[in-house]
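**Q** mind looking at a prediction? Sequence and model below.
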Amino acid sequence: MALLVQKYGGTSVGTVERIKGVAEKVKAFREQGNDMVIVVSAMSGETNRMLELANSVSKSPSPREMDVLLTTGEQTTIALLSMALNEAGCPAVSYTGAQVRILTDSAFGKARIREIDESNIKAELAAGKVVIVAGFQGIDEQGNITTLGRGGSDTTGVALAAALKADECQIYTDVDGVYTTDPRVVAKARRMDKITFEEMLEMASLGSKVLQIRAVEFAGKYNVPLRVLHSVQEGPGTLITVEDDSQMEQPIISGIAFNRDEAKLTVLGVPDIPGVASRILGPISAINVEVDMIVQNVAQDNTTDFTFTVNRTEYEKAKKALEQVANELGAREVVGDSKIAKVSIVGVGMRSHAGVASKMFDTLAKESINIQMISTSEIKISVVVDEKYLELAVRALHTAFDLDVEE
C-alpha cells in the first residue's frame, strides 16, 4: 500500500463532469489499496471571476480580504469532489487549509508555509477515508486566512507530501509530462521519463511553465518524488527526483528553456571605480525590479559598459531610474533593447562533459545568430539573442544536442 498525494488543477476540475471524472480516478486508486490525499485548485475561471467581483467594489481591495475571497474557490471544489466520491461509494472528507492547519507567515497573497499539522489527515486516512485538501491556502498565527501565490496549489501538494512522507506527489495538469522544450515551438520535442530536481528548477526558473518554482524547491529540499501527469490521458508522465547513477547514460543536455519576456539595459562609459556596480543596481533594486543577467566590460580609458537584463514589463521603469543614476555617475549614455529573448540549455550531464558551451555557440553561429550576453552555472548555459531568432535558436539547439524525438 502506498500513500499518494495527488494535485488536480483548475482545468481538471473545471466542470461538474470533470469533478466526477476525478472522483472515478481517485476511487480506482483507492480500490488498489492506496491511501489518498487529494489537493485541488479552484474550478477554472473562478479566480478571475472573484477578482472581477473584488475590483467592482473596491479600487484597492485589502490584501487580507482578497485572501478571504479567493480561497472560497478551492473551498467549493473540495466540497463538490468530496460529495462526488461519497456518492460513488468511496468515503471522503474535505478540509480547508485552515482546518488541516497549514501554518503560514502573514504575507497575504504570497504567504510561505512554516509548518503543517498532519494529525487530522492521518486520523482520517486511518479511518479509511480519502482526504481532500484545498490548495493554495493556509492560516497564519493570528487565525487569518492566507494564500500562497500564483500556482500555490502545487506547493500545497508537495508540502503535504513532505509532511506525510508520501511515496509520491502526483501533479495532474493539461500536459502529459515535462518536455525537452515547448512542443509548440519544436514539433520534435519529446516527453522525458525522468528529470532531476536541479534540472527542473533551472527549467522552471528559465521559462518552462509546467510547474511552480516553489513547488520544485520544496520537493527537492524534502526529497519528495514528484510526477507530472495528464489529467485525462493515461501515461507514465515525468518523474522529478534526485540524480542517481542510472542517469549517467542520459543525454548531456536534458532540455531547452526560453523566455521571451526579457529586456536589456546598458550604461555606457561609466567611470571604472570600486562600488560602481552597487551604485548602478542599488536604485534598480530599490524600485523592486529584479535583475537577471549582468555583463561588465572595462575599456582602456578606465570606463566600463555595464549591461543587465530585466523583465520586459519593467523595462521603462528601470530605464527611467537608470538614466538618473547615469547622470549622477557622469556616464556617457543609457541604451536599451526590449526585443531580446533568453535561450538556455540545461543538464546535469554538463558537469562531466567538456565542450558543451562551444557546441552551443557553434550551433548558433551556423544559423548566423549573434549572442549578445552569456550566463553560466554548473548545469546551465543561457544566452541572450535578438527576439526574432528565438525559435530558430531553440530548434537548432534541440537538434544539435540530440533531443529530437526519433522518427
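**A** Cool, the structure landed.

**Q** from here on, contacts and neighbour counts on C-alpha atoms
**A** Fine.

**Q** next structured bit after the longest strand anywhere in the chain?
**A** If you go by DSSP state E, the chain has its longest strand at strand 255-271. Using DSSP states H and E, the helix or strand that follows strand 255-271 in sequence is helix 276-286.

**Q** what helices or strands is the longest strand of the chain leaning on?
**A** Contact here means 3 or more C-alpha pairs under 8 Å, 6 or more residues apart in numbering; DSSP states H and E; on that basis strand 255-271 packs against helix 197-205, strand 303-311, helix 315-329, strand 333-346, helix 390-400.

**Q** which of those sits most buried?
**A** The highest average neighbour count among the helices and strands packed on strand 255-271, using mean count of other C-alpha atoms under 10 Å, belongs to helix 197-205 at a mean of 22.

**Q** quick one: the strands in the stretch 101-250 of the chain?
**A** In the stretch 101-250 of the chain, the segments counted as strands under DSSP state E, counting those that start in this stretch are 102-104, 113-116, 130-134, 137-139, 145-147, 168-173, 194-196, 226-230, 238-241.

**Q** turn these into a markdown table, columns for distance to V356 and mean neighbour count.
**A** Below are these laid out as a markdown table (distance: least, C-alpha to C-alpha, whole Å; neighbours: other C-alpha atoms under 10 Å):
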| stretch | distance to V356 | mean neighbour count |
| --- | --- | --- |
| strand 102-104 | 42 | 24 |
| strand 113-116 | 38 | 16 |
| strand 130-134 | 44 | 28 |
| strand 137-139 | 42 | 30 |
| strand 145-147 | 42 | 30 |
| strand 168-173 | 32 | 24 |
| strand 194-196 | 19 | 22 |
| strand 226-230 | 28 | 24 |
| strand 238-241 | 24 | 23 |
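
**Q** structure two is appended below for comparative analysis:
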Amino acid sequence: MLIVQKYGGSSLQDADRIRQIAARVLKTQRSGHEVVVVCSAMGDSSDELIDLAEEVSGNRPAREMDMLLTSGERVSNALMAMAVHDLGGSARSLSGAQAGIFTDAGHGAAGIVEVAPVRVREVLARGAVALVAGFQGLCRETGDITTLGRGGSDVTAVALAAALDADVCEIYTDVDGVFSADPRVVAGARLLKTVSSTDMLEMAATGAKVLMPRCVEYARRHGVEICVRSSFTDGPGTLVSRTPPPAGTGPRVTGVTHTGAMELVTVADPAAGPAAGTRFSVLLAEVSTLLAEARTPADMVQAVATPAGGEVAFTVPAADAPRTVGLLERHRDRLGHGPVRRLSGFGRVSVVGAGHPGAAGVAAALAGAGIGVRLTAATGLRVSALCAADRLHDAVRALHSACDLDTATEAVVHAGTGR
C-alpha cells in the first residue's frame, strides 16, 4: 500500500514529539508500506513568525510573507528526516516546489493547478520515506513560492494522495477523529467511524475544525479517502469516504457544529408598496452576487420582511464584517440599497445530515431550551440558526440531545445520498 500521512503542528511541537512521530512513520513503512509524510510547521511557530513580521514592518508584502511562512514547514520536515535517519531509517525531505506542487499566483491563499510528484516517486523508489513540506507550492508563471492558506498542509496531503493514487490519506491531529459535536462542549459526543465526504464538507464549513473545507472538497473531487486519526493514540479514527451509504440506510443526522464570533449584517431595502416584492428579489440577487464576486464568507443570506419594506440579512465572521460593510457601501449606487447595519454578539449552530429536523424543528428545540433564534437557514443537508453567543454552547447541547445523538448506539453515519 501507498499511504500519505499528514501531521499537524500540535503533533510536532518539540523534539520529543518529532522523534515519536518518526518512530510511528517507520513502523508504518516497516509493515510493508510506501510512506509519504506531509509535515506542518512545529507548534505555534507560524504564529511566532507572523508576530515577528508585524514587529519588523507595518507594510508586509504578500510575497515576502509567503517566503517567511513557508520556512516553518521546511524546518519541521528536515528535522523529521534527521529523526528518521537517527532511528535507522532512510528519508528525504522536499519543499513543496521540489515535490511538484504547482499553484496559481495567489499569495496567501494560492490554488493548486498541478501536482507532478516526480521527485517524490524517486524517493519512494529508493526505499526511503518521502517528506514533503505542506502549505506551499511554486507558481510557474512568476517563479515565486506561494502558500495555500489556512489548512494548506491538509490540502497538500490530499493533493499528493490523488496524484500518487495512494490507497489512503491519513490526517493526524490531536483528537481521536470526527465527533458528532465538539467533545469539549458535549460530553456525550460520539466518535464517528465513518462519515460521507458530503456531510464532512458541510461540517467543516459550519465549524468542525478537524478538517478544512478545501481539503474535503479536493478529496471528494479526486476520489481520495481520508482517515482522521490521533497522533497520540493508536485508535482507528474516522474514515471520510465517498462511498454511498448501505442500501436501506435512511436519512440520518450526522452531527451538530458551531461557530462563534459571528455578526449579522442587514442591508435595508427602501422600496415599499406593491412593487416592493419584485424589487426585494432583485436586491437579494444583487447582494448575493456581489458577496460571491468578492469571495466574502457570507452565510444564511436571505430576504427578511420588515415594516419599512424589508432587508437582506446574512452572517459573516466578525473578522470579515468591516470589510464586508465597506464593500456594500462602495456599491450603494449600483445596488440602490438603504442603510447597512452590523449587529454583533452572535454564534451559529448547525445540524448536519439529510435527516435534519428543518428550520422549524431546530427553532422549536432551541425555544424549548430557552434560547432565542435571530435567523435560520436550511438546505437539504443542514440547517443553521443564529443565536446569542453566550448561549451558543447551550444551543449545541440542546440540538445534540434533540437529534438523539447523545443516546444513539450506531456509530456509522452517512449522508442521505453520499454523492
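**A** All right, it came through fine. Bear in mind that the values here come from a model prediction, so they are computed numbers and not experimental data.

**Q** please state their TM-score.
**A** TM-score of the superposed chains, computed with TM-score structural alignment, normalised by the length of the first structure, equals 0.90; 400 aligned residues with a C-alpha RMSD of 2.7 Å.

**Q** circling back: tell me which of the strands of the stretch 101-250 of the first structure sits nearest to V298 of the first structure.
**A** Among the strands of the stretch 101-250 of the first structure, strand 194-196 comes nearest to V298 of the first structure, with 38.1 Å by C-alpha to C-alpha.

**Q** and the closest one, how far from the second structure on average?
**A** Mean deviation of strand 194-196 of the first structure relative to the second structure after superposition (mean C-alpha distance after the TM-score superposition for the first structure): 0.7 Å.

**Q** starting at the chain centroid, how far to that strand?
**A** The gap between where strand 194-196 of the first structure is centred and where its chain is centred comes out at 15 Å by C-alpha atoms, centre = their mean, to the nearest Å.

**Q** for that strand, packing partners?
**A** Counting by 3+ C-alpha pairs under 8 Å, 6+ apart, strand 194-196 of the first structure packs on strand 238-241.

**Q** can you name the residues of the second structure that the strand it packs on overlays?
**A** Mapping strand 238-241 of the first structure onto the second structure (TM-score structural alignment) gives residues 238-241.

**Q** just the angle between whichever helix or strand N77 of the second structure is part of and strand 129-133, please?
**A** Assigned by DSSP H and E, N77 of the second structure belongs to helix 62-86. Interaxial angle, helix 62-86 of the second structure versus strand 129-133 (axes from the mean of the first three to the mean of the last three C-alpha atoms, to 10 degrees): 160 degrees.

**Q** what sits closest to V298 of the first structure if chain neighbours are left out?
**A** Excluding its sequence neighbours, the residue lying closest to V298 of the first structure (C-alpha to C-alpha, 6 or more residues apart in numbering) is T304, at 4.3 Å.

**Q** no no, V334 of the first structure
**A** V267 (4.6 Å).

**Q** against I116 of the first structure, how distant is that neighbour?
**A** Distance of V267 of the first structure to I116 of the first structure, given as C-alpha to C-alpha, to the nearest Å: 47 Å.

**Q** same thing with D245 of the first structure?
**A** Following C-alpha to C-alpha, the distance that separates D245 of the first structure from I116 of the first structure is 33 Å.

**Q** again with F258 of the first structure
**A** Here the criterion is C-alpha to C-alpha. By it, F258 of the first structure lies 35 Å from I116 of the first structure.

**Q** map L386 of the second structure onto the first structure.
**A** In the first structure, L386 of the second structure lands on V384 (TM-score structural alignment).

**Q** shouldn't that match be within a strand?
**A** Yes - remark: V384 of the first structure belongs to a strand, assigned using DSSP: H, G, I helix; E, B strand; the rest coil.

**Q** wait, doesn't it sit right on I371?
**A** Yes - V384 of the first structure lies in contact with I371 (C-alpha atoms under 8 Å); the separation is 6.0 Å.

**Q** neighbour count winner among these two?
**A** V384 (24 against 15; other C-alpha atoms under 10 Å).

**Q** before we move on, back to that, got the helices and strands packed on strand 255-271 of the first structure as TSV, with distance to F218 of the first structure columns?
**A** As requested, these are arranged in TSV below (distance: least, C-alpha to C-alpha, whole Å):
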stretch	distance to F218 of the first structure
helix 197-205	10
strand 303-311	25
helix 315-329	31
strand 333-346	20
helix 390-400	29
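
**Q** apart from its chain neighbours, what residue comes closest to E141 of the first structure?
**A** Distances taken as C-alpha to C-alpha, 6+ apart put L103 closest to E141 of the first structure, at 7.1 Å, once the chain neighbours are dropped.

**Q** for the one you found, give me its contacts.
**A** I113, R114, E115, I116, G138, I139, D140, E141 (C-alpha atoms under 8 Å, 6 or more residues apart in numbering).

**Q** same thing with G177 of the second structure?
**A** Listed by C-alpha under 8 Å, 6+ apart, the contact set of G177 of the second structure reads L191, L192, V210, V228, R229, S230, G237, T238.

**Q** can you name the two of these that are farthest apart?
**A** Maximum distance among the contacts of G177 of the second structure (C-alpha to C-alpha): 13.5 Å, for L192 and S230.

**Q** give me the common contacts of the two.
**A** G177, G237.

**Q** how close does H393 of the second structure get to A181 of the second structure?
**A** Using C-alpha to C-alpha, H393 of the second structure is found at 11 Å from A181 of the second structure.

**Q** one more: V210 of the second structure?
**A** 11 Å.

**Q** okay, those two: which has more neighbours?
**A** Using other C-alpha under 10 Å, the more surrounded residue of V210 of the second structure and A181 is A181, with 28 against 22.

**Q** surely the more buried one touches G255?
**A** Yes - judged on C-alpha under 8 Å, A181 of the second structure makes contact with G255 at a distance of 5.7 Å.

**Q** who touches both of these two?
**A** Taking C-alpha under 8 Å, 6+ apart as the contact rule, A181 of the second structure and G255 both touch H400.
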